[in-house]
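[1] My questions are about this predicted structure, shown below with the sequence.
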Amino acid sequence: MNAGQTPRKLALRETAIPGLRIVDLPVHGDNRGWFKENWQREKMVALGLPDFGPVQNNISFNAMRGTTRGIHAEPWDKYVSVAAGRIFGAWVDLREGDSFGTVVTAELDPSTAVFVPRGVGNAYQTLEDGTAYVYLVNEHWSAEAQAAYTFVNLADETAGIAWPIPLEHTERSVRDLGHPRLGEVTPMRPRRTLVLGADGQLGRALQSEMPDADFAGRSRIDLRDPATLDAVRWSDYDTVINAAAYTAVDAAETPEGRAECWAVNVTGLAELVALTARHRLTLVHVSSDYVFDGMKSGPYAETDPVAPLGVYGQTKAAGESLVGLLADHYIVRTSWVVGDGDNFVSTMAKLAECGVDPSVVDDQVGRLTFAADLAAAIRYLLGARPARGIYQVTGSGAPSSWADIARSVFALLGHDPARVTGVSTEYYFGGKQAAPRPRNSLLSLDRISATGFAPRDAADSLADYLEPLIAAPAGTGQEG
């Protein structure tokens, strides 16, 4: 840029390829040369570029006009600019989806940059001798990462790129000459969601709600074992849902259980938080009403101070503090979860069928949360992307005690609800090793409702959950 010439204003231009943005950069020149802010995080994020977290800065020097490189789609985001000379840039969308094969071209000099999202093929041709091509990337190069590249041939007829210098008159690498045509390209898959705790009630519900996610049970990823976390190729994912936890609240009060509860819910979670921060992932973490002491007279809000009574609640409160440090997170606080497998509702159904008249605690109040409804809320949050933070999700409707719920189960299955006897917590756990439990587990649903998600009435979800048993003839032995 020459002295006295007015620099461009910093501006962002959208293109036909989703996520591919051209950036106009102010270049300030005088008699000594010129200066520019090539990447200025605060200004460019405010402009609309993603905060993509570059970790590597590379420079490709091209001695001769006509040097042509590409078309390479890499498994990371890239920010391209020119330090000296000029290039003709070409980008081809090689991601799965409707925009696959879309082409964008532009000429770049030091006053222009391009943000290239993961999976978009990148190529350029130098228009001057001594061109220095600069790019930032947000993953470190490795041989394993290179194996995930996708390529298309520079001369592909479908893309039809109008190279300023005919390719037969350019310098190209042998490898670039051998790249496939567009019709032979396997599109790059989008980053996926990884679900930890796939074997639990919520994990199984998420498998139905989000079938395209990757599900990992404890045999694959165990939060107590850092090696299982280190073995994950995190660049394949953009979101992690942590449905894994130590939930044996009574065993957590024993010396062995206390250590294991902290190892999973805090120490292991801390390692997961560090990894999600390093790889700029969204973390959805499931927490519990046990972070409260249950002394409040009304529903707990997300902003109420935590005051856990027992070891399990203490670890869940500590876990919330760890996850809350992340730039991109959702903490989904819930209570009284019922899903596929053994749980309170299925136990009451068996007792009703077997003729057992149970004694059930009647001085703990809350609302059931069905795993399918909780999974739907998590999927909603990831789609709607409201402000980060804590969102409480339970069933809606009137609060109930455990004894009230047991009576509803009996009544829905055609049994006399009077067979259920309500007892105090002290009476029920008398003489047993038991964790302290919050008497009030009622969680406010105002924040999640304000985003547009309407939690289902817990009574309706209970009736739907029991429907297979209601429809079954008495004595068939079918279970919920």
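    Structure received.

[2] CA atoms for contacts and neighbours, from now on please.
    OK.

[3] Check the gap between Tyr135 and Tyr79 for me.
    5 Å (C-alpha to C-alpha, to the nearest Å).

[4] let me redo that: Ala216
    To Tyr79, Ala216 is 33 Å away according to C-alpha to C-alpha.

[5] So these two - more neighbours on which side?
    Between Ala216 and Tyr79, counting by other C-alpha atoms under 10 Å, Tyr79 is the more crowded of the two (23 against 17).

[6] three-state assignment of that one?
    Judged by DSSP: H, G, I helix; E, B strand; the rest coil, the three-state class of Tyr79 is strand.

[7] Over to Trp262?
    Following three-state DSSP, Trp262 is assigned to helix.

[8] which one is it nearest to, not counting chain neighbours?
    Nearest residue to Trp262 in three dimensions, chain neighbours excluded: Thr315, at 6.0 Å (C-alpha to C-alpha, 6 or more residues apart in numbering).

[9] ok, structure two:
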Amino acid sequence: MSLPSLETTPIPGLVVVRLDRRDDARGFFKENWQREKMVGIGLPDFGPVQNNVSFNSDRGVTRGIHTEPWDKFVSLATGRIFGAWVDMREGESFGATFTLEMDTALAVFVPRGVGNSYQVLEDGTAYTYLVNEHWRPGITYPALALDDPTVAIAWPIPLAEAIISEKDQHNPALDPSTAIAPKKTLIVGALGQLGRALQADFPGSDLVDLAEGSVGDRTVARLDLTDAAAVAAWPWHEYAVVLNAAAYTAVDLAETPDGRRTAWAANATAPATLANLAATHGFTLVHYSSEYVFDGTAEEHTEDEPVSPLGVYAQSKAAGDIAVGTAPRHFLLRTSWVIGEGKNFVRTMATLAANGVSPSVVSDQVGRLTFTSELSRATRHLIDSGAAYGTYNLSNGGDEMSWAAIAREVFTRSGRSGDDVSETTTEAYAAGVLEKGGPFAPRPLRSAMSLAKIRATGFEPEDAMVALDRYLAD
């Protein structure tokens, strides 16, 4: 058998690892923790930050059953134990148990929310474990009685003869009402069009934005990621996933002095803060970027194309992408021409059609629409499917189209003739804006992105025109 190897147990996520222990006349050597090999056999890349050792001088010492809010990798440096684990998490496996006699050739990965306990079978047993959060004094963690009749652990040494701490002698019985809830999801930018869409696929998420507010009956708390004190006070350890839907998207105003500062704060500084927090607290960071990070000269943009941003907005988004890439667990979704709840290009064209206006729309910018519902659906898919972390392009599917062609589609669906939409160029449109004294940011002329990578994960983007029909019908 190739070692290390992994064996599953009746408790979801709890796995036994058989270590590659090398014995000789002197004793033994083993790689107790080797990240590349452990992850390679299927162990979660849980990111340990602290190593603890519990030395047990006498046979019969019994500790537990403790349920701490972190993942744990337990093993022995010396001796033998009888280990017992109880699933204390909400769900069908609540109360499930697993026991195992362990020596120094075995280790067990214990996921957050699973109660951990052991009984020492040899004098001088050294129990060692890695955890992925720092221990904090003064915090009470859930516990379970060692003699709980429901789980009925068959301890090899009767508990009446065991050495048990005063505290562990008074642990409570199993109670479903105290089951441990999973870590939560946080949506940053919950009041924006993408943030609102994400709430449909991530119900029950905590919601924050730069200002307090509400979405339906849900309260949106205030959190400014540029406020160091507010960031430090936020309970980041409670989250498994953070969805960063916040962004500064006023591409033209970003060319002004005030806009430049705001764009960099929202699109670069805030994502960098979240990336650092993701590394510290171990949550998965999902961030949404833009095809504006490219100069638009490629026929089709792929995920590995080097960034080449043209304007301030684009530069700030590219900087944010680089920062997010440092988070150990991240999904970076690059998207284009986003359409969601509130004011946007499609709504504007529909209003113009209804009011009898015949607009002139640029025809030399080509790409695909991305509906926020599709972005949200793709996010849910990537997280649930176990897709590899990294960068993914995401837009709706179908043919590439110009803004003018999309405007015509909106007009025909609104009862107007597509011929009522005339064409102009980006250069001519920019000249008109600049002539009136307004700022104008350079645009990539080709925004179409390859969708091959996300399709390879099993996600099929919906045709943009099918999504447009539904959007206009709502």
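    Noted; the coordinates are in hand. All values derive from a computational prediction rather than experimental measurement.

[10] before we move on, the earlier item: mean deviation of the helix or strand the residue nearest to Trp262 of structure 1 falls within from structure 2?
    Element membership of Thr315 of structure 1, judged by DSSP states H and E, is helix 311-323. For helix 311-323 of structure 1, the mean deviation from structure 2 after alignment is 1.4 Å (mean C-alpha distance after the TM-score superposition for structure 1).

[11] Could you look up the next helix or strand downstream of that helix?
    Remark: after helix 311-323 of structure 1, the chain's next helix or strand is strand 329-334, criterion DSSP H and E.

[12] circling back to that earlier point, buried residues in the helix holding Thr315 of structure 1, which are they?
    Neighbour-count burial for helix 311-323 of structure 1, counted by 16 or more other C-alpha atoms under 10 Å, picks out 311-320, 322-323.

[13] Distance to Val284 of structure 1 added to those, as a markdown table?
    Formatted as a markdown table, the buried residues of helix 311-323 of structure 1 follow (distance: C-alpha to C-alpha, whole Å):
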| residue | distance to Val284 of structure 1 |
| --- | --- |
| Val311 | 22 |
| Tyr312 | 19 |
| Gly313 | 18 |
| Gln314 | 19 |
| Thr315 | 17 |
| Lys316 | 14 |
| Ala317 | 15 |
| Ala318 | 15 |
| Gly319 | 12 |
| Glu320 | 11 |
| Leu322 | 12 |
| Val323 | 9 |
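
[14] Quick check: of these, which lies closest to Arg181 of structure 1?
    Arg181 of structure 1 lies nearest to Val323 out of the buried residues of helix 311-323 of structure 1, by C-alpha to C-alpha, at 44.7 Å.

[15] so how far is Met348 of structure 1 from the closest one?
    According to C-alpha to C-alpha, Val323 of structure 1 and Met348 of structure 1 sit 35 Å apart.

[16] ok, which stretches of structure 1 are helices?
    Taking DSSP state H as the criterion, structure 1 carries its helices at 41-47, 143-146, 174-177, 201-209, 226-230, 255-262, 269-278, 311-323, 344-354, 371-384, 402-412, 425-428, 446-450, 458-471.

[17] Which stretch of structure 2 lines up against the fourth one?
    Correspondence between helix 201-209 of structure 1 and structure 2 is established over residues 193-201, with TM-score structural alignment as the criterion.

[18] Mean deviation, the matching stretch versus structure 1?
    Looks like 0.8 Å for stretch 193-201 of structure 2 (mean C-alpha distance after the TM-score superposition for structure 1).

[19] contacting residues around that stretch?
    187-190, 205, 215, 245-246, 340-342, 372-373, 375-377, 380 (C-alpha atoms under 8 Å, 6 or more residues apart in numbering).

[20] Okay, buried residues for it please.
    193-199, 201.

[21] sorry, back to before: weed out the non-buried ones from the contacts of stretch 193-201 of structure 2.
    Neighbour counting over the contacts of stretch 193-201 of structure 2 (16+ other C-alpha under 10 Å) leaves 187-190, 205, 245-246, 340-341, 372-373, 375-377 as the buried ones.

[22] which one among those gets closest to Val410 of structure 2?
    When these are compared for distance to Val410 of structure 2 (C-alpha to C-alpha), Gly340 comes out closest, at 14.8 Å.
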